[in-house]
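K.L.:
Predicted model and sequence below, questions to follow.
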Amino acid sequence: MHRTYEGTNTPVRVSWYEDRIEILSPGGPYGEVTPENFGTPGLTDYRNPNLAEAMRVLGYVQKFGGGIVVARSALQKNGNPLPEFSVDQRFVLAIVRPAR
């Protein structure tokens, strides 16, 4: 839902390692979201608004702009460290580590 489809056929990559899961999504932040303010609760912009609305209607997402908050809360409740993000204009990398 978040990736760019412009100028690339690069897939979203999910890599599972012994000590972490990495999710690499092509395309950096979009619109009002920048590498500097990425992850700010309530801040959102839509690269693929029709896809986002379809995902909401189908029940795959609950609301727009809430995914990072939900992920942080779920990981914290499970005893995991908070997710780590590396963000630039070319990609977003999310890293999830196991519970301690």
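P.N.:
Yep, that arrived. Numbers count the residues shown, from 1 in each chain.

K.L.:
rest of the way, CA atoms for contacts and neighbours
P.N.:
OK.

K.L.:
May I see the buried residues of the strand or helix carrying Val69?
P.N.:
Using DSSP states H and E, Val69 maps to helix 67-78. Under the neighbour-count criterion of 16 or more other CA atoms under 10 Å, helix 67-78 has 68, 72, 75 buried.

K.L.:
Presented hereafter is structure B, for comparison with structure A:
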Amino acid sequence: MQNPGGPFGQVNRQNFGQPGITDYRNPHLAEAMKNLGYVQKFGVGIQYARQELQKNGNPPLEFTVEDTHLLVILRKKL
């Protein structure tokens, strides 16, 4: 999966993916999505994905974090 936007705000290449480190390009949109039920909790998605992949026997997520884009590789279990 590739996102055309790189890290934003307090999130940078060094701390990307650490639990609780979050920032939003549009905080109003993020809050609206939470109020509408599309988001349960901010800042836990990567941690949750890692846990579920490990429980399922999948290899860990692979990230390439650049200033202009983000690449996440999700591999199937062998």
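P.N.:
Sure thing, it's come through. Please read all numbers here as calculations on a predicted model, not as lab measurements.

K.L.:
what range in structure 2 does the helix holding Val69 of structure 1 sit on?
P.N.:
Taking TM-score structural alignment as the measure, structure 2 aligns residues 45-56 with helix 67-78 of structure 1.

K.L.:
mean deviation of the matching stretch from structure 1?
P.N.:
Superposed on structure 1, stretch 45-56 of structure 2 shows a mean distance to its aligned partners of 0.9 Å (mean CA distance after the TM-score superposition for structure 1).

K.L.:
To which residue of structure 1 is Pro7 of structure 2 aligned?
P.N.:
When structure 1 is aligned by TM-score structural alignment, Pro7 of structure 2 is paired with Pro29.

K.L.:
got it, and Val65 of structure 2?
P.N.:
So, by TM-score structural alignment, Val65 of structure 2 is matched to Val87.

K.L.:
In contact with the nearest residue to its match once chain neighbours are set aside: list those residues for me.
P.N.:
In this structure, Val87 of structure 1 finds its nearest non-sequential neighbour in Pro35, 5.4 Å apart by CA to CA, 6 or more residues apart in numbering. Pro35 of structure 1 makes contact with 28-29, 87-89, according to CA atoms under 8 Å, 6 or more residues apart in numbering.

K.L.:
I'd guessed Gln54 of structure 2 sits against Pro60; true?
P.N.:
Yes - between Gln54 of structure 2 and Pro60 there is a contact at 6.9 Å, judged by CA atoms under 8 Å.

K.L.:
So Glu53 of structure 1: helix, strand or coil?
P.N.:
Under DSSP: H, G, I helix; E, B strand; the rest coil, the three-state class of Glu53 of structure 1 is helix.

K.L.:
Burial check on the aligned partner of it in structure 2, number of neighbours?
P.N.:
Aligning on TM-score structural alignment places Glu53 of structure 1 opposite Glu31 in structure 2. By the criterion of other CA atoms under 10 Å, Glu31 of structure 2 has 15 neighbours.
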